[in-house]
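Asks: need a structure here:
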Amino acid sequence: MSQHVRAETRGPLGIITLDRPRALNSLDRDMVLAMEEALERWAEEPEVRAVVVRGEGRGLCAGGDVRALRDGPDEAAVAFWADEYRLNALIAGYPKPYVPLMDGITMGGGLGISAHGSVRVVTERTSVAMPETRIGFTPDVGMAALLARAPGELGTHLALTSSTATGADAVYLGWADHLVPSDRLGELVELLGARLGAPEVTEETALGTAHDAVRSLALPAPEAPLAAEREWVDEAYAGDDAQTILDRLVELAAEGHEGARAAEEAIRSVCPFSAVVTLESLRRAAVMDVVDVLAQDLRLGAALVARGDMREGIRALLVDKDGAPRWHPARIEDVDAREVEAAFGGD
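Replies: Modelled structure (predicted):
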């Protein structure tokens, strides 16, 4: 078990609390295994009718502990991802209502333990992102499946630029189900316990009961800021070629689209190889289920950690914080298509 994970039962609820607030509840291997153990145990206990997952501090979870991955051997990073992705698959197929409270920062691996759930809750403070291209990696934890299925090309935009989105955006994107005021989350947990503890609730009706309980405290989701960006985003990000996308963004920026200008600058700042791999990953994920996407994530993780860009990105962004990563290659137009295919396990 992990000192940073509290797993307790309260009536019909199993409650997991991530308690590593100074690191924004970033996941290490012990935390992943502790969550897995609790979820597997509660899946077999009939008195536990639903699981709630929450985080201490300013967010649910900022992702995996990439600083630790940078300091260890490649094999340790791949082993961590294998454990993490097994947890993500367990959540995606969990047999009981799984209710993540995505309050505050919920990014990277934090979305892996929440966006695959069945009763997903965001708040007005939620900030979601898959920012992996900024550190020489690619959106993992099965999120390529959800990015690929987001409205239009918004998932492609978010993945390539490593942009953040709001709680209302998360509902619009299909990553969350309900928006509840942050000051009512405690009340929500109590209400879930009361509703699911009623004797008439069965295994078959528990999911609907959980949704009804959350819905009774939820607000109508405000208009998603991303919805207003759909027209130019869909125009810019269509197709399978990253360089073509950049060229379209340049054209749109010249026409006065400030969003396109910011997107172009963001894509030019992220790891070029990661950007090209990410675009290909999303296109493949569009016809894959979450389990298959997680298997793809593991292959890509092993390939990318061996390249060196990831350690360089973590150094520049999180360790030295100089904001000047030295990517190889330095430009998207110089990325070798054969190396990209090899990262997916091709020849």
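
Asks: alpha carbons only for contacts and neighbour counts from here, please
Replies: OK.

Asks: As a check, name the ranges of all helices in the stretch 151-300 of the chain.
Replies: 154-161, 167-173, 185-196, 206-215, 230-237, 242-254, 258-269, 272-285, 290-307 (DSSP state H, counting those that start in this stretch).

Asks: would you list those helices in CSV and tack on distance to P329?
Replies: Below are the helices of the stretch 151-300 of the chain laid out as CSV (distance: least, C-alpha to C-alpha, whole Å):
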stretch, distance to P329
helix 154-161, 16
helix 167-173, 32
helix 185-196, 46
helix 206-215, 48
helix 230-237, 22
helix 242-254, 14
helix 258-269, 12
helix 272-285, 7
helix 290-307, 11
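
Asks: closest to E223 out of those?
Replies: Ranking the helices of the stretch 151-300 of the chain by proximity to E223 (C-alpha to C-alpha) places helix 167-173 first, at 6.7 Å.

Asks: Distance-wise, check the residue nearest to P272 when sequence neighbours are not counted relative to G239.
Replies: With C-alpha to C-alpha, 6 or more residues apart in numbering as the criterion, P272 has its nearest non-adjacent residue at 4.7 Å, and that residue is I332. Distance of I332 to G239, given as C-alpha to C-alpha, to the nearest Å: 16 Å.

Asks: More neighbours: the two, which one.
Replies: Neighbour count, other C-alpha atoms under 10 Å: between I332 and G239, I332 has more, with 20 against 13.

Asks: Might you report the residue contacts of the more buried one?
Replies: 242-243, 268, 272-273, 275-276 (C-alpha atoms under 8 Å, 6 or more residues apart in numbering).

Asks: same deal with A275?
Replies: 133, 138, 160, 242, 267, 332.

Asks: would you list these in TSV and tack on distance to A145?
Replies: Shown next, in TSV, are those (distance: C-alpha to C-alpha, whole Å):
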residue	distance to A145
T133	17
T138	13
L160	15
A242	19
I267	21
I332	24
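
Asks: what's the closest of those to G110?
Replies: Closest to G110, out of all of the contacts of A275 and judged by C-alpha to C-alpha, is T138, at 14.8 Å.

Asks: Could you also give me the structure for this second sequence? I'd like to compare it with the first:
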Amino acid sequence: MQDGERPSEVIIERRGTAGIIRLNRPRALNSLTLPMIRAITEALDAFAGDAAVASVVVTGEGERGFCAGGDIRALHESARAGDGLAGAFWREEFRLNHMIAFYPKPYVALMDGITMGGGVGLSSHGRHRIVTERTRLAMPETGIGYVPDIGATWLLPHAPGEAGTWLGLTGLDIGAADAIHARLADLQIASSRLGEVIEVLSILPLGSAPSDVDAVLQALSEPPAEGQLQRNAATIDRAFRFDSVEAILAALAVEEGDFPAETRRVLLTRSPTSLKLALRLLRDGRRSISLAECLRRELGACLQMLHNPDFFEGIRAAVIDKDRNPKWSPSSVEAVEAASVEHFLKPAEPPLLL
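Replies: Got it, this is the predicted structure:
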């Protein structure tokens, strides 16, 4: 890099037989921009067609996060300007999520540190998902007046019981053990050994099967401790089995203990519109037959979000004014009309092509 030249937001390299993709916005927790989405897609295409690449590793620079999701400030600005960038971002991001889910070579995501939203999309759709003692995973969208996307309405319904519903509605973060329990990750490896992971993968023979990569990673892994989702599984399943947010809140109110009380308190701070739409999308996802179906439904909802006051208010409170005090409209789940939720379910035009 020449003096004065901006560093690349995505670093692409080859190490032995491993193709490496490094997200390189550490000060922004490697949050994704449209050029980053395009660079990752281009790199994956190239590695897929390169006979000298046995596996692909995706990691984040810096010690704080793998990827905190999409650059929501940029999405907010695009929505305000009506320039179409937000829609283009989601379309290309969702195509990338689908590509990762069906990638032809072993795809290894190192989910070290903060892994949220779009970061979950870059990792949890992959074949080999590694978490560490520093992992904090979340789908925090209901807290910013948005909804879980990146195929989360396919991933979360496949978690045991109602763990995915809890994750999608509360937006709270979980650690390594619960990420594995929720089937969003596979193995825990100490952060101090991630360099060793890359070194071992770099000497994998060409043509290695996913089972060969599994064996390598398993040898470096450590058993996770029990997490809060496992400890509270019965409570979560009882309270979140309902198909209305009102019923979930009522069920939490009669559960005993700190966990249901805190869960209910958190839900009451989230966008009521987002809660109702997220629950609808999660239930629709449970009945869906493919990731593609969920991504198409999510894109329609995302595009409608560009006209939703809570989307602007949530991002204002979280990243612009940073007062952490959004004023939702409507302000309660009881005031959210069914017709307004249906409005978000309009199919995207043109349809998402995968």
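
Asks: before we move on, the earlier item: of all the helices of the stretch 151-300 of the first structure, which one is nearest A144 of the first structure?
Replies: Taking those one by one with C-alpha to C-alpha, helix 272-285 is closest: 5.4 Å.

Asks: quick one: the closest one to the second structure mean distance?
Replies: Helix 272-285 of the first structure, aligned to the second structure and superposed, deviates on average by 0.4 Å (mean C-alpha distance after the TM-score superposition for the first structure).

Asks: quick one, that helix and helix 154-161 angle?
Replies: 160 degrees (axes from the mean of the first three to the mean of the last three C-alpha atoms, to 10 degrees).

Asks: Return the set of buried residues in helix 272-285 of the first structure.
Replies: Within helix 272-285 of the first structure, the residues scored as buried using 16 or more other C-alpha atoms under 10 Å are 272-283, 285.

Asks: Can you list the residue ranges for strands in the second structure?
Replies: 10-15, 18-23, 55-60, 65-67, 107-111, 114-116, 128-131, 136-138, 187-188 (DSSP state E).

Asks: In the first structure, what stretch matches the fifth one?
Replies: It stands for strand 107-111 of the second structure. The aligned range for strand 107-111 of the second structure in the first structure is 98-102, by TM-score structural alignment.

Asks: Show me what the matching stretch is in contact with.
Replies: Residues outside stretch 98-102 of the first structure that contact it (C-alpha under 8 Å, 6+ apart): 50-55, 59-60, 91, 113-114, 117-123, 126, 185.

Asks: and of the buried residues of helix 272-285 of the first structure, the nearest to A221 of the first structure?
Replies: Of all those, A221 of the first structure sits closest to L282, with 26.7 Å by C-alpha to C-alpha.

Asks: Could you measure from that closest one over to T156 of the first structure?
Replies: From L282 of the first structure to T156 of the first structure the distance is 7 Å (C-alpha to C-alpha).

Asks: residues shared between the contacts of these two?
Replies: Shared contacts of L282 of the first structure and T156, counting by C-alpha under 8 Å, 6+ apart, come down to 147-148.

Asks: can you tell me which of the helices of the stretch 151-300 of the first structure comes nearest to A38 of the first structure?
Replies: helix 185-196 (18.0 Å).

Asks: quick one: contacts for the residue nearest in space to the middle of the first structure?
Replies: Closest residue to the average C-alpha location of the first structure: L111 at 3.0 Å, with C-alpha atoms, centre = their mean. By C-alpha under 8 Å, 6+ apart, the contact set of L111 of the first structure is 61, 63, 128, 141, 143.

Asks: Kindly reformat those as TSV containing neighbour count.
Replies: Below are the contacts of L111 of the first structure laid out as TSV (neighbours: other C-alpha atoms under 10 Å):
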residue	neighbour count
C61	32
G63	26
V128	25
V141	34
M143	28
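
Asks: And Y107 of the second structure, how close does it get to G16 of the second structure?
Replies: Distance from Y107 of the second structure to G16 of the second structure, by C-alpha to C-alpha: 15 Å.

Asks: ugh, wrong one, V56 of the second structure
Replies: To G16 of the second structure, V56 of the second structure is 11 Å away according to C-alpha to C-alpha.

Asks: rewinding a little: pick the most buried one from the strands of the second structure.
Replies: Comparing those by mean neighbour count (mean count of other C-alpha atoms under 10 Å), strand 65-67 comes out on top with a mean of 31.

Asks: just how off-centre is the biggest helix by length in the second structure within its chain?
Replies: Using DSSP state H, we find that the single longest helix of the second structure is helix 85-101. In terms of C-alpha atoms, centre = their mean, to the nearest Å, the centre of helix 85-101 of the second structure is found 12 Å from the chain centre.

Asks: likewise stretch 144-164 of the second structure?
Replies: Mean-position distance between stretch 144-164 of the second structure and its chain equals 9 Å (C-alpha atoms, centre = their mean).

Asks: In the first structure, which residues correspond to it?
Replies: Aligned by TM-score structural alignment, stretch 144-164 of the second structure falls on residues 135-155 of the first structure.

Asks: First-to-last residue distance for that stretch?
Replies: Terminal residues of stretch 135-155 of the first structure are spaced 18 Å apart (C-alpha to C-alpha).

Asks: buried stuff in it?
Replies: By 16+ other C-alpha under 10 Å, the buried positions in stretch 135-155 of the first structure come out as 135-155.

Asks: Nothing else from me, thank you.
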